[in-house]
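Colleague: turn this into a structure:
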Amino acid sequence: MSSTGTNAYCLPCQQLTHWIEILVRDENNQPFSGVTGVVVDSNQVEHPVELSDAPILIEQLPPGPVQLVLDAEPWILEAQAETHPRNNTDKPTKDFAAGYSGHNGGLVKYAEITTGDLTLLPEKVTLPTYHQKGQGDAVKLIVDKTYVLQVRAYKFITLRVGMFFDGTANNTYGAKWGKQELEKYYSTWKAKYEADCDILSRKTGYSKNDIPEVLLSDDCFAYPKKDNFFISLFKNDDGEIETVEGSATNELTNVQKLSDLYIQSDGSIIEGLFTDSIYVTGIGTGNSTNIAPADESVIWGQGAGIGEYGVVEKVNTGIEQFISLIKLQKTKFEKNPNNPIDGICKIQFDAFGFSRGAAAARHFINVVANGKAGQLAKFVEKEVLQGNTYLPYRFDWNETEKNKASCEITFAGLFDTVASVVHLVSLSSKTVLDFDFSTHTDNGAAKLWLDPKRVRQAVHLTADSTIECRDNFSLNHLNSRDEEHFYEFVLPGAHSDIGGGYQSRLSYKEKDDYLLPVLEKQLIKKVHRHFSDRWSEERAIKYVEKKLDLYKQRDLLTGWDPKSYIDSPIIKTVKNGKGEGGHVSGSLFIKRRVEGDLSRLYLRLMYGLAEFHGVPISDDEEFVWSDPDMGFYNVKDSYLSNRTSFSFEAFNKKILKMAKQGDYEGLDAEFKDPKLKRNLMSMNLFHHSSSDSIGMGPLWNESEGCYRRASYECKEGE
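Modeller: Next comes the predicted model:
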């Protein structure tokens, strides 16, 4: 074979008198360009060609068939380019062929062919079925004719997916079940509450409608608990009471509420974009989607952030759900054979998360940023090989430039990141197991640093460090906060006042007087002191009382209402058998009513900024915020206690408007105004998240003389 057009075994005088003319066009009658190849004649002689707006004309050919073979890589890239879109309205190339005057006035033949008809695919390179060799018109190129070849166009989509990682012990399905049970418990609780108020009214002189929460009995604060088997045999209740605890006591978080507002395509493609959302249940809770009590890993998942329901495993769960989405998407697209979707040209993620879920969102972003070597890319490429999806030839997992990137994080919406992952394995110490249970100093396998080149926009809403001051709830700052597209707010409120999960009466339609979900009882401090005789017993009691008062005074420095603390700490003395020794224990409690509405303010803040930055999210022209059937989103001044001239409802509207306009400077000024913190505190909108239970104690800052939680900067690679 020779590129000169000669062959030692042919008879030139009998053969080289023929020609062929070929025009390769797209569905819009536009030429392809920059693609080289050869025309192979019947003597297997190769004639170099290049696609352009000019026809391919080869003369002095032998008789018989010829073959056009284009170089695979440039041809596939050009055929799949966005400059050659699909045309579903008319046939301009066919019309062009009908009026085209061929070479030497010869016959003009029109055919619709595929990318695969004009090239030899390299090993491991595949094309969508619609574009494979032989899927178009059966055409054989013969000399002395003109051919107008229309190549089928590709239709790729941008797949944009919202990844929503819920917080520790937050589980939408368990919370929905819990709400159902609390709704059923209303009448039982109401009877207990009214009886309590009646007794207290006669004792104290307070009106039954004005009994301070601090005076209510513990029964009024207790969530429903299932009777044991023997007690249930002798009861004749209308319906069996189930125990409501753990994640079932929570309201839906801002993560779930934003997920519900994320636009999900119904199978239709709008301007080449297909959107969907994936919700991942909170750290330490199971992955079931049944409306039922969640399977909960209290110690390893919720306590340590590791294990089957830990931070890293929840990211793996999210990736598995994404792969399932890709498979389901292919099924949806195949339902429209007249306008098939060939694959995904770009993948965009909007990653949201709260608490350890925010850590999971950040770790997920790192998995994406690992590019072709990362877990996400490997899983998707596996689906490509199995024919469950297709990525164009130019798809590049590692590209970071915005206009060229094939896979990117378009928005990261984070609520108060608390990674708090126990680190059991040490690569630096002499022992493999170092059992580091200081959950705030190491993030284990979770990676929190976000690459500014891969993340287009990041917003981090963090809690005020004097209100959220728990020792084991250290904040993991967003890195690169000086970057124009990375922003971190410090907001008045406790951890779940930011990310959601606290109950609001607005969620209980037609039960305005149902206070149980918003009653808060916290053990501020428990103090013990041993004694050996009755003289040291008195000293022990005084010691306990003094210590409790010290902790109360420290607690009050935050700004809590003194009226919310029980008047006298509960002091108990326990003797040791027959001897005079024993120990004294004292407990200081706070009892109050706290509406869970503050997180709805920060929901509006995050929603507005997400909308401003182009996240496909909709509040139905703001109707969702006031729709009475959307109680999880509503805010009403009439439900709040200790109301002043400050309107919380109006402030919510103001913040939403500013956020939708992307007014970062104005928003920052609003939330830094000390008057706002005082107003919210006076309205009992801050929850007292710290307590004397395991892992929930406050962190005392000796140098500042107040409670303040620790926070940690984020280093690259960690």
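
Colleague: please make it C-alpha for all contacts and neighbour counts, starting now.
Modeller: OK.

Colleague: work out for me the element the spatially most central residue of the chain sits within.
Modeller: Ranked by distance to the mean C-alpha position of the chain (Cα atoms, centre = their mean), the top residue is Phe164 at 2.2 Å. Under the criterion of DSSP states H and E, Phe164 resides in strand 156-165.

Colleague: can you check Ala669 too?
Modeller: Following DSSP H and E, one finds Ala669 within helix 664-672.

Colleague: so which elements touch that helix?
Modeller: On a contact count with 3 or more Cα pairs under 8 Å, 6 or more residues apart in numbering; DSSP states H and E, helix 664-672 meets strand 486-491, helix 648-660.

Colleague: rebuild the ones you listed as JSON lines, extending it with mean neighbour count and distance to His460.
Modeller: Output for those, formatted as JSON lines (neighbours: other Cα atoms under 10 Å; distance: least, Cα to Cα, whole Å):
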{"stretch": "strand 486-491", "mean neighbour count": "19", "distance to His460": "5"}
{"stretch": "helix 648-660", "mean neighbour count": "18", "distance to His460": "14"}
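
Colleague: so which of these is nearest Thr126?
Modeller: strand 486-491 (39.4 Å; Cα to Cα).

Colleague: ok, Leu261 - contacts?
Modeller: 617-619 (Cα atoms under 8 Å, 6 or more residues apart in numbering).

Colleague: which of these tops the neighbour count?
Modeller: Most neighbours among those, by other Cα atoms under 10 Å: Ile617, with 20 neighbours.

Colleague: what sits closest to it if chain neighbours are left out?
Modeller: Tyr262 (4.3 Å; Cα to Cα, 6 or more residues apart in numbering).

Colleague: might one say that that neighbour is in contact with Gly162?
Modeller: Yes - between Tyr262 and Gly162 there is a contact at 7.2 Å, judged by Cα atoms under 8 Å.

Colleague: between those two, tell me which one has more neighbours.
Modeller: Gly162 (27 against 22).

Colleague: close enough to count as contact, the more buried one and Ile347?
Modeller: No - assessed by Cα under 8 Å, Gly162 is found out of contact with Ile347, at 11.0 Å.

Colleague: let's see this one next, to set against the first:
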Amino acid sequence: MNDKWSAEQTAAISDVVTRRVTARIGIFFDGTGNNRVNSQIGADCQALIEMNGGQHIKECAGRHVHPGSSYSNDLSNIARLVDLYRLQRVAENDSAGLKVYYPIYVSGAGTTSGGRDSVWPGQSFGRGTTGVICKVENAFRKLETVLKAFPHDNPDCVLEALELDIFGFSRGAASARHLANEILKQRAGMLEPILQSRKVRLSEHFSWRNGSVQLKVIGLFDTVAAIGSFRDMGNTRDASNRRVNLYLPPGCAQQVLHLVARDESRRNFALNSVLPEWPKEIVLPGAHSDIGGGYPPQMEESVLLTRPQSSLVNRDSPCEAAPCWKNAQALLSTMSRDDWIDPLDRQAFLRVQTCESKCYPCRKNLSGMKTIVAAVGMNRQVFGHLSRVSLQVMHALACDEGYLSTRCRTALNFSFLPSSKAFQPA
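Modeller: Have a look, this model is predicted:
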């Protein structure tokens, strides 16, 4: 900020301003395809459907029926953390002096609250108006709104210091790291124009030189920037994330915490590590969303356990006559149900799953044929509760670093697993 202007501004209001306040603000970037507003809309629509005997509700516009959309996802760990962050608009005195607290939530890449998801290019490449960079710009706009509202809630106060906690999941973690680098640019960054606004009241001591802006806790859930561009032919697997600054230099924050997925397939989901500069990168069991959350609490999963095989058979032949079906059935006979399925899940089963080709061969000598594809499949009930472990870990570590949660002094009361009754048939 302009130190000279700050001094003049303070002198002009010194007769009425007597109290100096520290603002601690938490900025939370949700993951790709995660949006807490849309998750709530989807949940409300599903409840309405169930209340109306499964009939479609016009107001829902079918948004709740698309698997993988932001309307069908559950709340992520970012959405749960922001609800725990302390909100205190009017300055109060604690052991460290007068303070205010604000949480700021930014929806995930590829989503718009109440609007359609941007599969291209937001979710696919992390670009466009719902991409990683634009989400950072959105965060600064929200931060500006908060800082400009401060004088209204605290008419006799000025800002002495600004402390920022930044959290993110997936591409939201990339946004969190990019925002941190914008702060580190100081006068050349996106925060400077906000601080220069005459609607933001700063004390005469507020300056970059005095360290008035500090990064406190940066909490990351499985950073995957995956930025695609024309330069790399849309490749989201490489380390090239053009324009997105992910590097967090030593000492840039009080602490950087990074929880990463041990069991994620990284071929198309490359991890952006914070090592070796920040050693608190903790590997936890699970895939990407087992770390950051967003899976439904309970759902039926249908997966293939063997590689699909295909056979060309007469169009009138049953699937069971195809060689591929017989091979899959032979493999199924060697599998033990107890090795694959939880004994409490009485609705789960193994079976041969088949499908027929919708496109028949064009060659005349094959016109009476069809293609059968078969594999051993499994249907079972799965739960999204593993992500609660990562939430607990992040919450505890952040609280150790002074993260201001409404519930730091007591453990979070989350049930990790549902009752075994959930497995019983109705």
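
Colleague: and the TM-score between them?
Modeller: Remark: TM-score between the superposed chains equals 0.81 [TM-score structural alignment, normalised by the length of the second structure]; 401 aligned residues with a Cα RMSD of 3.8 Å.

Colleague: re the thing from before, which residue in the second structure lines up with the residue nearest to Ile617 of the first structure?
Modeller: Matched by TM-score structural alignment, Tyr262 of the first structure corresponds to Tyr85 in the second structure.

Colleague: mutual contacts of Tyr262 and Gly162 of the first structure, please.
Modeller: 276-277.

Colleague: next, count neighbours for Leu523 of the first structure.
Modeller: 16.

Colleague: could you find the closest non-adjacent residue to it?
Modeller: Nearest to Leu523 of the first structure is Phe589, by Cα to Cα, 6+ apart, at 4.6 Å.

Colleague: tell me how many other residues crowd that neighbour.
Modeller: 22.

Colleague: my guess is it meets Lys526, correct?
Modeller: No - counting by Cα under 8 Å, Phe589 of the first structure does not reach Lys526; the two are 9.0 Å apart.

Colleague: quick one: the helix or strand just after the strand holding Phe164 of the first structure to chain centroid distance?
Modeller: Counting by DSSP H and E, the next helix or strand C-terminal to strand 156-165 of the first structure is helix 172-204. Helix 172-204 of the first structure has its C-alpha centroid displaced from the chain centroid by 34 Å (Cα atoms, centre = their mean, to the nearest Å).

Colleague: could you list the buried residues of helix 172-204 of the first structure?
Modeller: 172-179, 181-182, 184-186, 189-190, 193, 196-198, 200-201 (16 or more other Cα atoms under 10 Å).

Colleague: re earlier: tell me the counterpart of the residue nearest to the centre of the first structure in the second structure.
Modeller: Looks like Phe164 of the first structure aligns to Phe28 there (TM-score structural alignment).

Colleague: residues in contact with its match?
Modeller: Phe28 of the second structure touches 78-79, 82, 103-106, 166-168, 176, counting by Cα under 8 Å, 6+ apart.

Colleague: just those now: which is nearest Arg243 of the second structure?
Modeller: Comparing the contacts of Phe28 of the second structure against Arg243 of the second structure with Cα to Cα picks out Ala176 as the nearest, at 13.8 Å.

Colleague: so that closest one sits in a helix?
Modeller: Yes - counting by DSSP: H, G, I helix; E, B strand; the rest coil, Ala176 of the second structure is part of a helix.

Colleague: which position in the first structure pairs with it?
Modeller: The alignment partner of Ala176 of the second structure in the first structure, by TM-score structural alignment, is Ala361.

Colleague: once you drop chain neighbours, what's closest to the aligned partner of Ser289 of the second structure in the first structure?
Modeller: Matched by TM-score structural alignment, Ser289 of the second structure corresponds to Ser496 in the first structure. Leaving aside its sequence neighbours, Ser496 of the first structure sits nearest to Tyr502 (Cα to Cα, 6+ apart; 6.6 Å).

Colleague: likewise for Val490 of the first structure?
Modeller: Thr462 (4.9 Å).

Colleague: report the inter-axis angle for the helix or strand hosting that neighbour versus strand 486-491.
Modeller: Using DSSP H and E, the element containing Thr462 of the first structure is strand 458-463. When axes from the mean of the first three to the mean of the last three Cα atoms, to 10 degrees is applied, the directions of strand 458-463 of the first structure and strand 486-491 differ by 20 degrees.

Colleague: which residues does the residue nearest to Val490 of the first structure contact?
Modeller: 415-417, 475, 488-491, 495, 498.

Colleague: same thing but 10 Å
Modeller: Contact analysis of Thr462 of the first structure by Cα atoms under 10 Å, 6 or more residues apart in numbering lists 355, 414-418, 468, 475-478, 488-495, 498-499.

Colleague: what's Asp166 of the first structure in contact with, if anything?
Modeller: 172, 252-256, 279-283, 285, 314, 352-358, 360-361, 415, 499.

Colleague: pretty sure the match of Ser289 of the second structure sits against Ala463.
Modeller: Yes - taking contacts as Cα atoms under 10 Å, Ser496 of the first structure lies within contact range of Ala463: 8.7 Å.

Colleague: stretch 230-248 of the second structure: end-to-end distance?
Modeller: By Cα to Cα, to the nearest Å, the extent of stretch 230-248 of the second structure from end to end equals 26 Å.

Colleague: try stretch 244-264 of the second structure
Modeller: 23 Å.

Colleague: what does stretch 100-115 of the second structure give?
Modeller: Termini of stretch 100-115 of the second structure sit 32 Å apart (Cα to Cα).

Colleague: do the same with stretch 341-361 of the first structure
Modeller: The straight-line separation of the ends of stretch 341-361 of the first structure (Cα to Cα) is 29 Å.

Colleague: cool, and stretch 406-423 of the second structure?
Modeller: 35 Å.
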